[in-house]
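> Kindly return the folded structure for what I paste below:
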Amino acid sequence: MFNTASSPTSSSSRASTGSPATVGDVISVMEAAYPPYLAESWDAVGLVCGDPTENVKHVAFALDCTDAVAERAIAENADMLIVHHPLLMRGVTTVAADTPKGRIVHRLIRHGVALFSAHTNADSARPGVNDCLAELLGVTPGEPLRPIEEALDKWGVTVPASDANSLKDAVFHAGAGTVGDYTEAAFEFDVTGQFRPTAAADPHIGSAGELERVEEIRVEFVAQRRVREKVRGALLKAHPYEEPAYDVVETHSGTADVGIGRVGELDTPMTLREFAERVSERLPHTVWGVRAAGDPESMIRRVAVSSGAGDSFLDKVAGMDVDCFVTSDLRHHPVDEHVRAGGCAVIDTAHWASEFPWCGQAADVVRRGMEERGHTVTTTVLDIQTDPWTIHSQGKN
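The predicted model follows:
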């Protein structure tokens, strides 16, 4: 039985009255909770179809955008459908209405339903898909199984003293200068610059052909690498010179608290047999069910989870202090070799079952976010099972 208290299979709620929300408002809330920069490089997250300026009164949530899900969203009079798995990701060259994916896109557009996906960015975010899975199974969602390194740039720029404050304001507004719990962080010191403008130059200071020496300030700050071009644009716009002098050095601040998977303690130590039964009871029911590899009587105290397909982490968990790894879409040979090499126990769930509980979390994120902005919105988690497997036969004894 699926634990509806932790993540409802079908729920609907209305926020307090206020100004109409737009697709763009909902996107803003989703991207604040599940930042796009956390997505894997191969992923395709964000708005698939729809107009960001269109009003939204009703947002529906599902794991996949199948024909049945699209039809239900339309029937529920949803203005926006948010899913986990991107509809258009692999080898898409057409959305013609006579193709499976194109049929869905055309149907949604004709009925004014915007489509948005949050995939691996929602997997890595905190709280995200993996936190939801861990908590549902009674596992404290601790450190990520694969943390994302926090990539930083160290910037340095020289600027006339009279323009230093306005330049700092500009780059800080673009996202620079944040270090831990501190913002607008920078170093600065006095320097002397020199230059000789050519006849073609239009200098802010000095005259063509004349050597100019200027008392300036060098400002140094850090910024996340993902906002490099935004910071560069702000710097160039705010700097008074035609050709400002600046440098960027790549660095990093170690690993972040976000990333794929979670590792934590099980609330009550139990055998693998008991834990597999708990996983089966707490996740949504599927024909695929739940299967486990390892000694059924081994004790499980510390668990790693990775929602969706996670066999690429088998080598990693083999070298970790964990008693069990819970994931989906596992294959015969990798699991067999992992167990025979002395690796931890493994529990394999249906892909859909390990990720669907997130839909309830995402609905709560949008509902709260819209309330904070004074908007009126209804959220509904669609109770359509999109797991593709329909028959499971163990055969005769």
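
> can we go C-alpha only for contacts and neighbour counts from here?
Will do.

> mind listing the helices for the chain?
If DSSP state H is used as the criterion, the helices of the chain fall at 23-33, 67-75, 100-110, 120-124, 129-136, 164-173, 228-238, 272-282, 314-318, 332-340, 351-355, 358-372.

> I have a second one here; can you model it like the first so I can compare?
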Amino acid sequence: MIIQEVIDFLEETTPLAYAEGFDNVGLLVGDTNNVVTGVLVTLDTLEEVVQEAIDKNCNLIISFHPIIFQGLKKLTGKTYVERAVMKAIKNDIAIYAIHTALDNSFQGVNARICDRLGLTNRQILMPQCHTIQRLLTYVPEKDADSLRQKLFEAGAGNIGNYSECSFNLKGIGTFKGNEQSHPTIGIPNKFHQENEVQIGVIFPKHLQKNILKALFLDHPYEEVAYEIYTLENQHQHIGLGMIGELPSPMQEKEFLSFVKENMQTSCIRHSALLGKPIQKVAVLGGSGAEAIEACLAKQCDAYITSDIKYHEFFKAENKILLADIGHYESEQFTKMLLWEQLKEKFTTFALYLADTNTNPINYL
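So this is what the prediction gives:
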């Protein structure tokens, strides 16, 4: 099995199309055609992690965070980033990062936090826009049912709990081919009218390649007329953060102790206690101060995240309990999530969870 096959699986379950625009995800180092000798799953790819991959005969590192975030102009070994990359290249080890693609997944980073806390009735905190596209195409009436079905099979027409959704209009299409044309219907140099159906279907943007492949393979015309639009609709299963509910309300101090134990963090920085029970909880792994307003708008009782700055705690406005549990601590279970997904799929090579602790923050 080659590295590309592992990448294909990862990107099928967690499409990179939904990573944030600022991010650097995907294959960062290495040759996708190399045969996999072993895979090491880690939160961060440091020089020590690359050495662990070497020791365990792994030539592919699946990392949550990208070791290369901004452009590298030099590789001299002067920084921890350069040293990790140079060591990987010298030992023919590929590095793949998934980061905010997994942050935005409904079964990703925030779902794992919800699992740890037993939160139910989950929904995305900040649904992502511009993730849904619409295809319009025009096909002879007699071919409409067949083409529509092929588009459905390619992944089009799914809306929430419904599948095979489309909108269809009947009309008259016209065309005239030149001397080099080979029309399926009609003859060259002669004006032709055909009873056609306009088929409209929506699909998640990461499936555009599959949808167009089905369109071109199954459309009867030599020249296929089609249009693709990006819609403003939010995708309710793609986006940052997640909201869920505790099985029963907790008092604030009880809740903070519960979070501290289940998220395995040694301390929690939090906003003022308000004397209100906690049941509706928002979570966002990693830096999440940007979502405080969204938590307030959705009337959450508490918000668990990390990297909240001093002045950002004021945004609680005495309406919500903000809990900063630490960046590493909020994402530490992510590598187990990735490992479990890979373990279920692949059995032909060794698959390891990194032993190296990459948390750069220590507490006294």
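
> Turn the helices of the first structure into TSV, including distance to residue 142 of the first structure.
What follows is the helices of the first structure, written out as TSV (distance: least, Cα to Cα, whole Å):
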stretch	distance to residue 142 of the first structure
helix 23-33	18
helix 67-75	33
helix 100-110	37
helix 120-124	13
helix 129-136	9
helix 164-173	32
helix 228-238	30
helix 272-282	18
helix 314-318	15
helix 332-340	23
helix 351-355	18
helix 358-372	17
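
> which one of those helices is the most hemmed in?
Among the helices of the first structure, the stretch with the highest mean neighbour count (mean count of other Cα atoms under 10 Å) is helix 120-124, at a mean of 28.

> ok, average deviation of it from the second structure?
In the superposition with the second structure, the average deviation recorded for helix 120-124 of the first structure is 1.5 Å (mean Cα distance after the TM-score superposition for the first structure).

> and that helix, how far from the chain's centre?
Put simply, helix 120-124 of the first structure sits 3 Å off its chain's centre (Cα atoms, centre = their mean, to the nearest Å).

> Against which helices or strands is that helix packed?
Helices and strands in packing contact with helix 120-124 of the first structure are listed as helix 129-136, strand 246-260; criterion 3 or more Cα pairs under 8 Å, 6 or more residues apart in numbering; DSSP states H and E.

> I'd like those as a markdown table, with distance to residue 294 of the first structure appended.
Supplementary listing: those in a markdown table, determined by distance: least, Cα to Cα, whole Å:
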| stretch | distance to residue 294 of the first structure |
| --- | --- |
| helix 129-136 | 20 |
| strand 246-260 | 24 |
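
> Which among the ones you listed is found nearest to residue 368 of the first structure?
Nearest to residue 368 of the first structure, of all those, is helix 129-136, at 17.1 Å by Cα to Cα.

> so that closest one matches what in the second structure?
Across the second structure, the stretch matching helix 129-136 of the first structure (TM-score structural alignment) is residues 109-116.

> what do we get in the second structure for residue 154 of the first structure?
Aligned against the second structure - with TM-score structural alignment as the criterion - residue 154 of the first structure pairs with residue 134.

> likewise residue 265 of the first structure?
When the second structure is aligned by TM-score structural alignment, residue 265 of the first structure is paired with residue 245.

> again, but for residue 280 of the first structure
Residue-level alignment of residue 280 of the first structure against the second structure, with TM-score structural alignment as criterion, gives residue 260.

> if I look at its match, how far off is residue 342 of the second structure?
Distance, residue 260 of the second structure to residue 342 of the second structure, by Cα to Cα, to the nearest Å: 29 Å.

> Can you tell me what sits against stretch 234-241 of the first structure?
If you take Cα atoms under 8 Å, 6 or more residues apart in numbering as the criterion, stretch 234-241 of the first structure is touched by 159, 163, 166-167, 170-171, 174, 203-204, 244.

> of those residues, closest to residue 85 of the first structure?
Distance to residue 85 of the first structure across these (Cα to Cα) is lowest for residue 174, with 30.3 Å.

> and the gap between the closest one and residue 376 of the first structure?
In this structure, residue 174 of the first structure lies at 30 Å from residue 376 of the first structure, with Cα to Cα as the measure.

> again, but for residue 362 of the first structure
Taken as Cα to Cα, the spacing of residue 362 of the first structure relative to residue 376 of the first structure amounts to 17 Å.
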